[in-house]
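Colleague: Quick one: sequence and predicted model below, then my questions.
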Amino acid sequence: MKTVFDEKVRAELIGRINTISDTSVAQWGKMNVFQMLKHSTKWAEWVLGTHKPVYKQELLGRIFGKMALRSNVKDDQPMKKNIPAGRDFVIKDKTGDVELQKKAWIERIAEYGHFDNPAFIHDFFGQMTREQIGIFAYKHSDHHLRQFGA
């Protein structure tokens, strides 16, 4: 399975991010291209622990999280369309510098090459292994790149 911890996979993701432009249009969902890029950057920073976030699993996640996690990382099946973003990752700003945001996301993708955040707890899935984080981080990036045809 693909993981962001694989250098070739990171290079593939970066190549796909570079195909996005300010004229890219979503094939599904409510985000525009700037919102998707900012969402993806903010999400990667959360996983990487960039801003020292406080991690907490939500109540529904405590009940269903492990089962949902296993379902999401068991194979190469892409994430389904129109999955709602966690409330901390909804981007309200509709405009911004797309090229600057692409650069920021690319930098975060590259940072997975030296991932070291044992404190990471997904807000729904809970505690994840390094392997699960790598697979899911790839799937999350792939999901949004496919959303914009990249």
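Modeller: In hand now; what should we look at? The structure displayed is predicted, hence computed values, not measured ones. Numbers count the residues shown, from 1 in each chain.
Colleague: rest of the way, CA atoms for contacts and neighbours
Modeller: Fine.
Colleague: who touches the nearest residue to Glu7 once chain neighbours are set aside in this structure?
Modeller: What sits nearest to Glu7 in space, not counting adjacent residues and going by CA to CA, 6 or more residues apart in numbering, is Gly113, at 6.9 Å. The contact partners of Gly113, by CA atoms under 8 Å, 6 or more residues apart in numbering, come to Val4, Phe5, Asp6, Glu7.
Colleague: now swap in Glu99 and tell me
Modeller: Contacts of Glu99 by CA under 8 Å, 6+ apart are Ser21, Asp22.
Colleague: then this one, side by side with the first:
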Amino acid sequence: MKSLFDSEAFTEILERLTNLEEGMEPQWGKMSVGQMVWHCQVPLKVGIENKVSRKKPNPLIRLLFKNSMYSDKPWRKNLPTSPLAKARDTKEFTAELPVLHELVKEFHAVKDRKEWNPHPIFGELTAEQWGQMQYKHLDHHLTQFGV
């Protein structure tokens, strides 16, 4: 399975980001391209910041989604979104895209980190799982917009 920590997958994601354009319509879902770009920043920030979460992971969510995070099988369309990552207002695509681009680079740069705090939703993850999850999330949304 691809990981954002792998050089080839990292380069692929950066190239796909350059194919996004303002005004693109999603193939499914309700987010605009600006909202999607903002939404994709949230999990990258969680991984980069590596903060200790005060919130305990929900075992039901973990059970339902964790295994699907680490398989080559694509995610279902229209999966529920964490309230923290839900874009409720308009997001300016041209302002958000460079931020996402830099966050992808920053996340890739922490690939050699030795200690990872538990994910606030999915709990304990290995570095390999963090990289796979981030790739799969970005791939899902870039596919949503046809890139």
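Modeller: In hand now; what should we look at? From a predicted model like this one, the values you see are computed outputs, not experimental measurements.
Colleague: On the three-state scheme, the residue opposite the residue nearest to Glu7 of structure 1 in structure 2 once aligned is what?
Modeller: For Gly113 of structure 1, the aligned residue in structure 2 is His108 (criterion: TM-score structural alignment). Per DSSP: H, G, I helix; E, B strand; the rest coil, the local secondary structure of His108 of structure 2 is helix.
Colleague: Kindly provide the distance from the residue nearest to Glu7 of structure 1 to Lys94 of structure 1.
Modeller: 30 Å (CA to CA, to the nearest Å).
Colleague: try Leu100 of structure 1
Modeller: Taking CA to CA as the measure, Leu100 of structure 1 and Lys94 of structure 1 are separated by 15 Å.
Colleague: cool, Lys56 of structure 1 as well?
Modeller: 28 Å.
Colleague: which outside residues touch stretch 128-137 of structure 2?
Modeller: So stretch 128-137 of structure 2 is in contact with 1-5, 9, 13, 40, 43-44, 47, 69-70, 111, going by CA under 8 Å, 6+ apart.
Colleague: residues in structure 1 matched by it, start to end?
Modeller: Using TM-score structural alignment, stretch 128-137 of structure 2 lines up with residues 131-140 of structure 1.
Colleague: where along structure 1 do the strands fall?
Modeller: 121-122, 126-127 (DSSP state E).
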